[in-house]
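In: have a look at this fold, sequence not included:
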C-alpha cells in the first residue's frame, strides 16, 4: 500500500514547478559546469584571456537591448553576440574584446545622439556600466595574468550583481536573462578565483 504524496499548496509548490520556474538558474549552472569540465586544467593566462575577451559582451547586450527598448529582444541579442564571440577568433586582425568594446562605444554614441526609449537616466546607468565592465576586461588583458584574474573575477562578479539588480527592478533586459546571466557571472568569478 502506497502513501499518497502530500498535496502542494500555494505556499509549497511542487518541486517540478519550482525547477521549471528556475530554469534560467539550472541552465546557467549547467553551462558553467560544462565550461569547467571542458577547460580542465587551463593555464591562468589562457583562462584570463578567454574570460577577458568575453566580458565586454555582457554590457554590450544591455546597451543594445536598452536602445531597442524591448526586453524580449534580449535572448536574440545574446544569440547574435555569442555567434560574434565564437566567430571573431577565426580572424587575426582584431581581438574579440576590441570589436566588442568598439561596438559598445558605437551603441553609446548612437544613444547619445538619437536618444533612448528608457530615458537619459537609464541610458547613463547603462553607459557607466559599459565603461566599467569593458575597462575591467581591457585592464585584465593588460596586466600580469594573476592580477588580471582578480580584475576579471571582480568584473564578472559585479556584473552578476548588476544582473540581479536589473532582475529585481525588472528593467532593460528580460527577467529570465538577468537571472541566467547573474548566476553565470557569479560562478565564472568563482571559477576564475578558485578553479583556474
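Out: All right, it came through fine. Note that the coordinates shown come from a computational prediction; the quantities given were computed from them, not determined experimentally. Residues are numbered from 1 along each chain as shown.

In: C-alpha only now, for contacts and for neighbours.
Out: Fine.

In: which parts of this protein are helices?
Out: 15-21, 23-39, 44-54, 57-68, 74-87, 96-114, 120-142, 145-169, 175-190 (DSSP state H).

In: export those helices to TSV and tack on distance to residue 7 and mean neighbour count?
Out: Compiled in TSV, the helices of the chain are given as follows (distance: least, C-alpha to C-alpha, whole Å; neighbours: other C-alpha atoms under 10 Å):
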stretch	distance to residue 7	mean neighbour count
helix 15-21	12	11
helix 23-39	23	15
helix 44-54	46	20
helix 57-68	42	24
helix 74-87	36	15
helix 96-114	51	18
helix 120-142	45	19
helix 145-169	30	21
helix 175-190	28	23
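
In: right, and the ones you listed - which one's nearest residue 8?
Out: Closest of the helices of the chain to residue 8 is helix 15-21, at 9.4 Å (criterion: C-alpha to C-alpha).

In: how about residue 183, what does it touch?
Out: 25, 28-29, 160 (C-alpha atoms under 8 Å, 6 or more residues apart in numbering).

In: farthest pair within those residues?
Out: 29 and 160 (13.5 Å).

In: now stretch 20-31, how far from the centre of its chain.
Out: Its chain's C-alpha centre and that of stretch 20-31 lie 14 Å apart, by C-alpha atoms, centre = their mean, to the nearest Å.

In: same check on stretch 6-20?
Out: 29 Å.

In: span of that stretch from start to end?
Out: 20 Å (C-alpha to C-alpha, to the nearest Å).

In: circling back: is it possible to get a markdown table of the helices of the chain that adds distance to residue 8?
Out: As requested, these are exported to a markdown table (distance: least, C-alpha to C-alpha, whole Å):
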| stretch | distance to residue 8 |
| --- | --- |
| helix 15-21 | 9 |
| helix 23-39 | 20 |
| helix 44-54 | 42 |
| helix 57-68 | 38 |
| helix 74-87 | 33 |
| helix 96-114 | 47 |
| helix 120-142 | 41 |
| helix 145-169 | 27 |
| helix 175-190 | 25 |
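
In: this is the other structure I want to compare:
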C-alpha cells in the first residue's frame, strides 16, 4: 500500500483557507452585511415613502465623503470622515429648517468650488472624476426625493447601486479612499439598492 504524499494535507489546507482567515481579510464585507441586515430588521414594514426619504437624505453623504478625503489627500482619514458624516446625518434631522440632503449637497458644492480654486492633492483628472460623481449621485438623491416615491425608489436604487460600482472601481485602483472603506461601502451600497427594489 502506497503511503500518502507528505504534502497532500498541506496542499488541501492551502487550497481551502481557514474561515477565520477569510473573515479577517474580508471583514469590511462581513461588517457591511451585518449593518444592512440590522437595518432591514429595524425598518420592519417600512413604507415606500419612508424608505425613499431615509435613503434619499443619506445618499449625498457618499460622494461627500469622497470629496472630503480627496481634498485632505490622505486615505487613512476615510473612516474618521465617515464617523463625522454619520454624526451629521443623525444630527441634521433634529432641525426642521433645511433638509439634511440639501445641507450635504451644499457642502459638496463648497468642496467642489474649493478644489477648483485651490487645487487638489490628486491632480485635476482625479478631481474632475470626483466632481462628476458628486454631481451625478447628489442629482439622483435630490431627484429621488422630489418625485413620486415609487419612481423615487428606482432613482435612489440606481444611485446606491452605481455608487457601489464607484466604490469597487476605487477599491481596484486603490486611490482616494481607503481600500477597506471602498469594500465596505461598495457592499452596503449594492445591498441597499436591492433593499429599495425588492424589500420595500
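Out: Noted; the coordinates are in hand. Model, not experiment: these values are computed from the prediction.

In: now the TM-score, please.
Out: Laid over one another, the chains give 0.95 as their TM-score (TM-score structural alignment, normalised by the length of the first structure), with 191 aligned residues with a C-alpha RMSD of 1.0 Å.

In: before we move on, the earlier item: touching both of residue 29 and residue 160 of the first structure, which residues are there?
Out: 183-184.

In: what residue in the first structure is paired with residue 198 of the second structure?
Out: Following TM-score structural alignment, the counterpart assigned to residue 198 of the second structure within the first structure is residue 194.

In: tell me, how many neighbours does its match end up with?
Out: 8 (other C-alpha atoms under 10 Å).

In: name the nearest residue to residue 165 of the second structure, sequence neighbours excluded.
Out: residue 186 (6.7 Å; C-alpha to C-alpha, 6 or more residues apart in numbering).

In: ok, residue 163 of the first structure to residue 76 of the first structure distance?
Out: 17 Å.

In: please apply the same query to residue 157 of the first structure.
Out: 24 Å.

In: one more: residue 156 of the first structure?
Out: Residue 156 of the first structure is 21 Å from residue 76 of the first structure, by C-alpha to C-alpha.

In: and if you look at residue 99 of the first structure?
Out: Applying C-alpha to C-alpha to residue 99 of the first structure and residue 76 of the first structure gives a distance of 19 Å.

In: do the same with residue 126 of the first structure
Out: With C-alpha to C-alpha as the criterion, residue 126 of the first structure and residue 76 of the first structure are 19 Å apart.

In: ok, now residue 101 of the first structure?
Out: Counting by C-alpha to C-alpha - residue 101 of the first structure and residue 76 of the first structure are separated by 19 Å.

In: likewise for residue 107 of the first structure?
Out: From residue 107 of the first structure to residue 76 of the first structure the distance is 17 Å (C-alpha to C-alpha).

In: so what's residue 60 of the second structure up against?
Out: 101, 104-105, 134, 137-138, 141 are the contacts of residue 60 of the second structure under C-alpha under 8 Å, 6+ apart.

In: from the residues you listed, which two are the most distant?
Out: Most distant of those, by C-alpha to C-alpha, are 101 and 134, 12.8 Å apart.

In: now which residue in the first structure aligns to residue 84 of the second structure?
Out: Residue 84 of the second structure maps onto residue 80 in the first structure, by TM-score structural alignment.

In: scratch that, residue 44 of the second structure
Out: With TM-score structural alignment as the criterion, residue 44 of the second structure matches residue 40.

In: tell me, how many residues neighbour that match?
Out: Residue 40 of the first structure, neighbours per other C-alpha under 10 Å, totals 10.

In: give the contact list for it.
Out: No contacts exist for residue 40 of the first structure under C-alpha under 8 Å, 6+ apart.

In: measure it to residue 46 of the first structure for me?
Out: 12 Å.

In: quick one: neighbours of the aligned partner of residue 95 of the first structure in the second structure, just the number.
Out: Under the alignment (TM-score structural alignment), residue 95 of the first structure pairs with residue 99 in the second structure. As a burial measure, residue 99 of the second structure scores 12 neighbours (other C-alpha under 10 Å).

In: residue 99 of the second structure: what's it in contact with?
Out: 57, 92-93.

In: ok, now residue 161 of the second structure?
Out: 189-190, 192-193.

In: which of those residues sit farthest apart?
Out: 189 and 193 (6.3 Å).

In: which neighbours do the two have in common?
Out: Common neighbours of residue 189 of the second structure and residue 193 (C-alpha under 8 Å, 6+ apart) are 160-161.

In: tally of neighbours for residue 12 of the second structure?
Out: 10.

In: from residue 26 of the second structure, how far off is it?
Out: In terms of C-alpha to C-alpha, residue 12 of the second structure sits 21 Å off from residue 26 of the second structure.
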